[in-house]
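# coords below, sequence missing:
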């Protein structure tokens, strides 16, 4: 088994990567920046498996250049950077890391929504810049969260966890849009009502976006959709860059079409649209929704579990726990 080589595409907790060493020859990329596509192809020569994050692009070109590759295991839950059909056609198993980051990501999404509604980042900058000279009745007055209408776009695990926080903790009215309706008992437990997207956008005080990024959801929220929202509403995106048209959002924020936005993900990240950087009513964070130490460790451990199993090692040999295309396993 030690003749099998795997590649770790980003620096990861060393003790977790050490779990692979009794079974495989392990190569690592130790730089902070992700590898370019040509660099990744070069690094994967002779490798049977690769551990990736959400930054490395796995497409047909790479797969054809790395014919020994048999397993692509990401520690992220999203996998829009991996061409799963191309992997399936070549017999390459793909795994992701769902479930282990649900609660931590929901915590962050709710926190980002609250920071956006209550103008926390804007008021902190005001204080740090030495501008606080007196108190005023309307100083940084934002919108209430308790009792408001929470809209959730994408009602998977994370969306439901956010709904639970809003309904159970803040007495919010919960509306959602999803490709399919939740079961009636789940809707009832979350106090959630399905709405068509235009109706959802008109109704909500705070919109939180958690939908996966696919060709169908590219720019799902653009200028036309934002115009349907209340001028007092906020928008929070913890899904993926590209679900929201960042340029259109920046224009809407500057014009006061909506009150504020909280963004953890961006089109073309780590590049951020310069207009967003200049806005006082945009709360911006660098894709850290799952960034607690316990959760990031759990994500990495699940990716290692998958890599071991996909290449025939460990207690789940031949049965990766979270395969996206298990049909390739036979």
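The structure has been received and is ready for your questions. Source: prediction; values computed, not measured.
# use CA for all of it now, contacts and neighbours both
Noted.
# all strands for the stretch 101-250 of the chain, in order.
149-153, 173-177, 192-194, 206-209, 234-237 (DSSP state E, counting those that start in this stretch).
# with mean neighbour count and distance to residue 111 added, can I get these in JSON lines?
Output for those, formatted as JSON lines (neighbours: other C-alpha atoms under 10 Å; distance: least, C-alpha to C-alpha, whole Å):
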{"stretch": "strand 149-153", "mean neighbour count": "27", "distance to residue 111": "13"}
{"stretch": "strand 173-177", "mean neighbour count": "25", "distance to residue 111": "17"}
{"stretch": "strand 192-194", "mean neighbour count": "21", "distance to residue 111": "20"}
{"stretch": "strand 206-209", "mean neighbour count": "27", "distance to residue 111": "11"}
{"stretch": "strand 234-237", "mean neighbour count": "26", "distance to residue 111": "10"}
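# below is structure B, check it against A:
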């Protein structure tokens, strides 16, 4: 008699090949309409599933985990970031947590460079002018932006994505600087031609472009607060493809409106999809709907990592992308 298949609940729609393979391997409940699950629906899923496959839109806190069924033994997150899951409480309750690291490194780095170019070269402004039919033809002084070659780029968070951004920035002729919780290896610094700053304040005050590439943790919440944002040069640009909570969004909005920062490119926001409406009113800011990892290839590879984590767990082994306390 074949062994009973694991009960798996998927909270959002995933790429079709991933959903199909999950169906082949497990007893799967898929999201048909792709709606964001309520707290009650998430708790209900955790009460019936052996494995839960959530994503960044699913906040799973201590109170919810306290209501999980005893059979829930793995939360296989679809995504690298795990700040929406109380991993410590999960581990205390005997629930493993896995993620999908390294898959979207290049995609996110590409989007970071796209935002830097979009802001400094005023691409969205030009697009709006063309779409409105307001373009009267070329003139020598119209729509002048800035050249990024030769500018100093400060990278906040020199992990895999930060290093990928650095490689791209070097190809564009930018000077790479970085601040990180730990200094990277000397060989990596030399390869990237990157200058390390132990003091974030000192780095921020000297940069032309600041790229946020660190995860959201209790220690990075509002790391770019009002005081630190004021250290930026009035000509500086800030881009964020990491987590919105790292920047004090209200302070950033005030400074952009006052002309104290030249521009910003944001793919993530402090309050999820609830964006400060004043951000939409300015020409010197580019807003994107969390598109940093949105490539078909990247999202499919994320699903494949989830499959491997769940299948390895089902076979009685440790998931290869297990999140351990030292990573938090």
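Noted; the coordinates are in hand. What you see is a predicted model, and the numbers here were worked out from it, not measured in a lab.
# once they're superposed, what TM-score comes out?
After superposition, the two chains reach a TM-score (TM-score structural alignment, normalised by the length of the second structure) of 0.94; 322 aligned residues with a C-alpha RMSD of 1.5 Å.
# re earlier: to residue 227 of the first structure, which of the strands of the stretch 101-250 of the first structure lies closest?
strand 234-237 (12.1 Å; C-alpha to C-alpha).
# which residues in the second structure does that closest one align to?
Strand 234-237 of the first structure corresponds to residues 237-240 in the second structure, going by TM-score structural alignment.
# average offset of that stretch relative to the first structure?
Compared with the first structure after fitting, stretch 237-240 of the second structure has a mean deviation of 0.4 Å; criterion: mean C-alpha distance after the TM-score superposition for the first structure.
# need the strands of the stretch 101-250 of the first structure in a markdown table (columns: distance to residue 287 of the first structure).
Putting those into a markdown table (distance: least, C-alpha to C-alpha, whole Å) gives the following:
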| stretch | distance to residue 287 of the first structure |
| --- | --- |
| strand 149-153 | 18 |
| strand 173-177 | 23 |
| strand 192-194 | 27 |
| strand 206-209 | 14 |
| strand 234-237 | 10 |
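# out of those, flag the one nearest residue 6 of the first structure.
By C-alpha to C-alpha (comparing all of these), the closest turns out to be strand 234-237, at 33.9 Å.
# residue contacts, residue 199 of the second structure?
Contact analysis of residue 199 of the second structure by C-alpha atoms under 8 Å, 6 or more residues apart in numbering lists residue 179.
# how much space between it and residue 260 of the second structure?
Separation of residue 199 of the second structure from residue 260 of the second structure (C-alpha to C-alpha, to the nearest Å) stands at 22 Å.
# over to residue 191 of the second structure?
Applying C-alpha to C-alpha to residue 191 of the second structure and residue 260 of the second structure gives a distance of 34 Å.
# list the contacts for residue 141 of the first structure?
Residue 141 of the first structure neighbours (C-alpha under 8 Å, 6+ apart): 118-119.
# relative to residue 123 of the first structure, how far out is it?
10 Å.
# also residue 267 of the first structure?
26 Å.
# right, and the strands of the stretch 101-250 of the first structure - which one's nearest residue 15 of the first structure?
strand 234-237 (32.6 Å).
# touching the closest one from outside, list them.
109, 112-113, 116-117, 205-210, 244, 258-265.
# okay, now the residue mapped onto residue 188 of the second structure from the first structure: neighbour count?
Under the alignment (TM-score structural alignment), residue 188 of the second structure pairs with residue 186 of the first structure. Neighbour count of residue 186 of the first structure, defined by other C-alpha atoms under 10 Å: 12.
# same deal with the one 5 residues further on?
For residue 191 of the first structure, the count of nearby residues is 18 (other C-alpha under 10 Å).
# touching, it and residue 173? I think so.
Yes. With contact defined as C-alpha atoms under 8 Å, residue 191 of the first structure counts as touching residue 173 (6.9 Å).
# identify the contacts common to these two.
residue 167.
# for stretch 29-44 of the second structure, grab the matching residue range in the first structure.
Against the first structure, stretch 29-44 of the second structure falls on residues 27-42 (TM-score structural alignment).
# cool, stretch 81-91 of the second structure as well?
Using TM-score structural alignment, the partner range for stretch 81-91 of the second structure is residues 78-88.
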